[in-house]
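S.K.: Here is my input, please return the structure:
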Amino acid sequence: MKEPLCLVRNGPDGALSPDPAALEVLRGIGQPVVVVAIAGPYRTGKSFLMNQLARQRTGFALGPTVQAQTKGIWMWCLPHPQRPDTTLVLLDTEGLGDPNKGDSRNDAWIFTLALLLSSTLVYNSASTIDQKALENLGLVTALTERVKVRAGDSRDAAAADFVRFFPGFVWAVRDFVLQLSVDEEPLTADEYLERVLRLQPGSSRAVQEQNELRRCLRDFFPERKCFLLPPPAEPEAMTRLEELGEGQLRPGFLRQADAFCRHIWDQAPVKALPGGPAVTGSMLASLAEKYVAAIGSSGVLCLESAVTALATAENAAAVAAAVAEYRRRMERELKLPTASQEALGDVHQRCERGAIALFMARAFADTERRYQGRLMSELEAAKEEFCRRNEAASAQRCRAVLGELWQDMERRLDRGHYAAPGGSRRFQEHLGELMEEYGRRPGKGVKAAAVLEEFLREREVLARALCAADQRLSEREQERVAGEAVAAAAAAAVAEAAEAAEARLEEQRRSFEEHRRQLEERLWHEQRALLEEQERVIEHKLQEQRALLQDGFQREAEALREQIKKLREEKEEIKKPSWRQRALDGLRLAADIFLPGLVRVVVSGALRLARRVV
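M.R.: Coordinates of the predicted model:
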C-alpha cells in the first residue's frame, strides 16, 4: 500500500462499519501478519509515531491544530522490514477523549477493536504516567462488560482468559522531560511503568477503583514494555513535523524512536488465535468484519463465537484449497493411461500427502473433524474422477491397438479366406496371434482385459458362424472353439476388475492412514503449544501472586491461587493421552461417514462384473 486506507469507519452517529476497499486489500494478503495498533488520547502524536514505524515521513495524517485528524481506524499494510514473507499491518486509531465527540462508548469500541485486532498494542500518552494518564486508560476496566471469551462467562472467568487473546502491550510516553529516578536511584523505563502499576494500599472507594485499573493492566497484559520519548523538535516546529528532515529532529528523540521501532520490528509477534495457526491478512479481514458486526448487533463481543465463525470459513477454504492443490499436482504428474491401478495409486498418494499437509497448515478448531472428513470425501471423489479418466484413456488406447491388429484379419475376411474348408481353425489361429500381439503391446493400461473381452464378444457371432460352416468340426468342437477365447478373456477381465477394486480399497486404507498420521503429528504440535501457553499463563499468575504477597495484598493473592489451581488442573487434562485420542476417534468417525459409501461402490462394481461373466 502506498498510503493508508480507512479500515473501520466511524459514522456521524457513532456507528462503526468496515470499509470494503480496505477489506479487499487484506483479503489479498495470504501471508502471516504482524498487527501493531496504536491508541491513546487525541492530539498526542500517534500518527507521527506510526509513520516512524512505516519508515516514512508522511502517511498517516498529522495536523497542526487541536482538531483531531484520524477518524475510525486507519490501516497501512507494508512488507515487514525484518521478516520475509510477513506483512506488517499498522492500525492508527481515532484519539480518545475528543471533546467534540462526546460519546465515551464510541471511544471504548474503537479502543476494543484496536486491542482485539492487534498482536501488539501501543498506548500513546503525553508527558508522564500519572493518575490522569491511568484514568485515560479506564476503558480497560470495562472490557469485561463489552467482551466475553465464551458466551455465558462470568466477569471473573472472562478476565482470567483474556490473557490468551490479548496482545503485547507497549506504553509510549511522549514529550517526556522528567528525570527518571526515585529517591536519587535511577530507573529504567520498564521499572518506571511497573512502579506505576503497583497496587496501592487502602480500602477507600477511590483506591479500590484505581487498583482495579492497575490489576486489569497487570492481568490482561503480562508482556509489558515502556518507552519514554522526549519532544521531537523545538516547540515552534511541532506543528510542521511532516516537513522536518531527520537532521531537524532532536537526537534524544531519534534515539528513543529508533529503540521503539526496533523493538516493534524485532519483538512484535505474528497475530495468532488460541489453538489456531498464524493469522493471515484474509483472516484479519474476517475478524474485523465479525467484530464490527457483533458490536452493531448486540453490543457484546464473544471472542469464541467470532473465532468459531472464522474457523468455519477458513476450514471450508482450506478444504477447497487442498482439493485444488491435489488436482493441480495430479494433472502435472499423472501420465494417462497408467500401467496399473497401483501406479495411479502411487501418484495419488504423493499428491494427496501434499494436499493434506496444506489443509493441516491452514485449518483450525476442527474439533469434530468434520472438515477433515469432507476433505477425505472430496479427495476420494477427485481421485475417482482421475480413475475414470485413466480407464477411458486405457480403453481408447486398447481399442486403437485392437483396431490396428484386426485390419489384416478383416482383409482376409473380405477375400473369403476363412470361408474355405478349415477356415474356422485358421480364423482361431489368427485370432490367437492377434491376442498374443495385443498382449505384447505396451501402454494399454488398466482396461486391457475388459476391452479385449468386449472386442471378442463383438466378434463372437462371426466366430460361431465360421465354426458352423466348417464341416470338418463336430458340433461339440464348434461350441468349444467358438467360446474358448471369449471365456478366457472374460476370466481375465474379472481378475483385472477384482485387482483394480482391491487396489482402490488399499488406496482408501492408505489415505486414511495418511490423514491419521498427519493429524497425529498436528495434535502433538498443538498439545505442546497448548501446554506451553498454559505454562506461560500459570507463570504470569504466579509472578502476579508473588508481587501481591510482597506488597501485602493477601486477599487478592488468594483469589489468584484459585485461578492457578484451576489452570494447573486444565494443564493436566491437556497432558493426558485421551486429549489426542478424542481427536483421532473423531477422524475415525469421519472416515466411517465419508469413506464406506465409496468402498461399496468399488466393491459392488466388481461384483456386478463377476455376476455378468458367470
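
S.K.: rest of the way, CA atoms for contacts and neighbours
M.R.: Noted.

S.K.: My guess is Ala448 contacts Ser394. True?
M.R.: Yes. Between Ala448 and Ser394 there is a contact under CA atoms under 8 Å: 7.2 Å.

S.K.: roughly how far is the biggest helix by length in the chain from the heart of the chain?
M.R.: Counting by DSSP state H, the longest helix found in the chain is helix 475-550. Chain-centre distance of helix 475-550: 21 Å, with CA atoms, centre = their mean, to the nearest Å.

S.K.: To compare with the earlier structure, here is another sequence to fold:
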Amino acid sequence: MASDLSMPAPVCLIENSNGQFMVNQEALQVLTTVTQPVVVVAIVGLYRTGKSYLMNKLAGQKTGFSLGSTVQSHTKGIWMWCVPHPKKPNHTLVLLDTEGLGDVEKGDNKNDTWIFALAVLLSSTFIYNSMGTINQQAMDQLHYVTELTDKIKTKSSPSTEQMNDSMEFASLFPDFVWTVRDFLLELEIDGQPITSDQYLENALKLKKGSSEEARMCIQKFFLKRKCFIFVPPAHGKKLKQLEELHDDELDDDFVENTKHFCNYIFNEAKTKTLSEGSIVNGPRLGNLALNYVEAITSGDIPCMENAVLALAQLENSAAVQRALTYYEEVMRQKIQFPTETTQELLDVHIICKKEATQVFVKDSFKDENQKFQMTLEVQLEAKLDDFRKQNERESLDRCTALLQEIFSPLEEEVKLKVYSKPGGYGIFLQKKQELIYKYYQQPRKGIQADKTLEEYLKSKETVADAINQTDKRLTAQKQEMEEQQRRAQAAAAAARELEMQQRRLEQIRLENERRQQEEVRQKEADMEAQRRQILAKQEREQARRLQEQAQLLQEQQRRAIAEQLLQIQNLQAQLHHHHSSHGCIIS
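M.R.: Okay, here's the model as predicted:
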C-alpha cells in the first residue's frame, strides 16, 4: 500500500528542456505504487519567491525541494514529492513544485504559461505564491490565468457557447490559494481590520487597468479561494539559509502564518477527482500527466475530456487485462488438466468468467456502452478456446504417454516375434484386449481418450494384420505338417496294424499247424491206440481163437485120444473077446 511509500526526496515529474516537456519515467514509476487516492497540491509563482520553503513544510521536511540560494532558479519543470497524508488516513499527499515563472534567463513566456496550465490541470489545490502585496503589478504578473482558455479545453468538440462557458472550467479547476510573502502592510481597509481572505476578494474587485481580465478569470475559474499573508521570515543574510534556520530563529508571526497555511492545506485540500467525480490515484495522475504533456508536445491543446477518455481507455484496457489474468489464474487453480469431459471445463469457465467480469467491473472506469466489457467477453471466450485446446493437448499427451507405457511391452514382444507362431494372433488379440482394459482403468485421461486409443490401434493395424497373416501361414504350414505327420502316423499305424495282422495270421497259421499236428498226432495216437486196441482185440481174438483152437484142438485131441482110447479099448475088447473065443492067441 501507498502508506509504505517512502520518498526520501522529490523527483522531477515533468522535465522542461528548452520549452520541450517530457514526463520522467522514474516519477511515473513512483506514481504506479501510489494506489491510494491523492490530494495534489501544486505551487506556482515568480521565481525566487520562496515557493519551495512552503512545499518542504507541507512535506514535513526541512529540505527536499530545492530552495536555491543563488539567483539562478533551480527548479526546471515540475517536481513531485509524495508523502503519506498527515490528516487523511489512506490518502497520499502529492506536492508539485514548479519552476519559477518570469525567469529573465529563459525569457520564454509561452513556456511559463504551459507550466501554469499543467499545474492547474494536475492539482486539486493550486497555490499562487507572490511577493509584497496583491497590487496592480501582482495581478499583471498573473496574466497566465487569462491564457488558460486558450491552453486548455474541457470538451473535445465544444460548441461556441461551451468555449465561453466558464462554469465548465470552474467545475473542473482546483481550489485556489494565494500566498503573499514578505507582506509589510497592515491588513485593513479604511482603518478597519480585515482578514486575508477579505484582502484577496477586495483586490479582485478593483476594476481598473490591464489586470481586469486576470481578476475576472480568477473569479470565474476558481470558485473556492483562500489567501494567506506571510510576514518576512527573518532579516538580511539569514534568508539565504532559510531551510537551515530553526523555528525559534524565525519571526514568530512567520512561523504562525506557516502553521496556519499547512493546517489549512492538510484539512481543506480536496482529493483530486475527474469530471464524473472519479477519484484519482497515483497511476491515474501519472497517466493524466502523460496525456497532457503528449498533447502539448504534439502542438495540441490539452483536453480534459480526452484525458479522461484516454484514462478510461488505459484503465479499462488494464482492467480487461487484470480480469483476463485473474480468469486464467483461477481457471488454472480450479482445473486439473485434462478434464474427463468438456462440460467439466465449461462449468468452471462459467464461474471464473463471472468472477473475472466482477474484477473488471470493480476496476473499470467510464466504460461507455460497455465496449470494454464486451471486449473482455470476446477475449474470455478466446481464452476458453485456448483452455479447450490445452485440455485436448494435455489429454492427447497423457493418453499418448499412457498408450506408450501400457503397450510398449506388447510392441517389444511383437518385435521379438513372440506372436509369430500358429495361434499367435489369438493370443495377441487377447493380450491387446487386456491392455485396452488396463488403459481404460487409468484415471484422468481426458476427452481424447477414445480418439487417441482408436488412432493408436489404427496405426498398429498393419502390425496386427501381419501377425494374423503370419499366424495363418504358420498355422497352414503346421496343419500341413500335422497332416503329413498324421498321414505318416496313419501309414506307420497301418503298417504296424498290417504287421500285427500278419503276425496274428502267422500265429493263427502256426496255431492251426500246431493244432493240425496235434490233431494228426492225436489221430495217430488214437489210430495207434485203436490199432493197438484192434491188435489187442485181434490178439485177444487170436489168442481166444487160438485158445479156442487149442481147446478145440485139445478137445479134438482129447476127443481123438478118447476115440483112440475108445478104439483101443474097443480093439482091446475085441481082441480080448477074440482071444477068449479062440483060445487066447496071446497069453
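
S.K.: so where is the following helix or strand past the longest helix of structure 1 in structure 2?
M.R.: As assigned by DSSP states H and E, the chain's next helix or strand after helix 475-550 of structure 1 is helix 554-575. Counting by TM-score structural alignment, helix 554-575 of structure 1 pairs with no residue of structure 2.

S.K.: gap between helix 554-575 of structure 1 and the chain center?
M.R.: 31 Å.

S.K.: try stretch 269-284 of structure 1
M.R.: The chain centroid and the centroid of stretch 269-284 of structure 1 are separated by 8 Å under CA atoms, centre = their mean.

S.K.: can you list contacts of that stretch?
M.R.: Residues outside stretch 269-284 of structure 1 that contact it (CA atoms under 8 Å, 6 or more residues apart in numbering): 26-35, 117-120, 164-165, 307, 310, 314, 361-365, 526, 529-530.

S.K.: Could you do stretch 242-259 of structure 2 as well?
M.R.: Residues contacting stretch 242-259 of structure 2 (CA under 8 Å, 6+ apart): 53-54, 57, 62-63, 67, 228-234, 238.

S.K.: Most neighbours among the residues you listed, which one is it?
M.R.: Ile229 (25 neighbours; other CA atoms under 10 Å).

S.K.: how about that residue, what's its match in structure 1?
M.R.: Aligned partner of Ile229 of structure 2 by TM-score structural alignment: Leu228.

S.K.: mind listing what its match touches?
M.R.: Neighbours of Leu228 of structure 1 in contact, by CA under 8 Å, 6+ apart: Ala172, Val173, Arg174, Asp175, Phe176, Ala189, Gln256.

S.K.: now with 10 Å?
M.R.: By CA atoms under 10 Å, 6 or more residues apart in numbering, the contact set of Leu228 of structure 1 is 125-129, 171-178, 180, 188-190, 192, 253, 256-257, 260.

S.K.: try Ala583 of structure 1
M.R.: Asp366, Thr367, Glu368, Arg369, Arg516, Leu519, Glu520, Leu523, Leu589.

S.K.: Go ahead and report the secondary structure state at the closest residue to the second one other than its chain neighbours.
M.R.: Leaving aside its chain neighbours, Thr367 of structure 1 sits nearest to Ala583 (6.7 Å; criterion: CA to CA, 6 or more residues apart in numbering). Three-state secondary structure (criterion: DSSP: H, G, I helix; E, B strand; the rest coil) places Ala583 of structure 1 in helix.

S.K.: residue closest to the middle of structure 2?
M.R.: Using CA atoms, centre = their mean, the residue of structure 2 that lies closest to the mean C-alpha position is Arg332, 4.5 Å off.

S.K.: Distance check, the match of Ile229 of structure 2 against Arg510 of structure 1.
M.R.: 60 Å (CA to CA, to the nearest Å).

S.K.: Which residue in structure 2 aligns with Ile38 of structure 1?
M.R.: Ile38 of structure 1 maps onto Ile43 in structure 2, by TM-score structural alignment.

S.K.: Can you check my assumption that its match lies in a strand?
M.R.: Yes. Counting by three-state DSSP, Ile43 of structure 2 is found in a strand.

S.K.: and it, what does it touch?
M.R.: Here Ile43 of structure 2 is in contact with 51-52, 54-55, 78, 95-100, 116, 119-120, 123, 125-129, 177-179 (criterion: CA under 10 Å, 6+ apart).

S.K.: Find me whatever residue is spatially closest to it, sequence neighbours aside.
M.R.: Ile127 (4.5 Å).

S.K.: Just give me the match in structure 1 for the one you found.
M.R.: That one, Ile127 of structure 2, aligns with Val122 by TM-score structural alignment.
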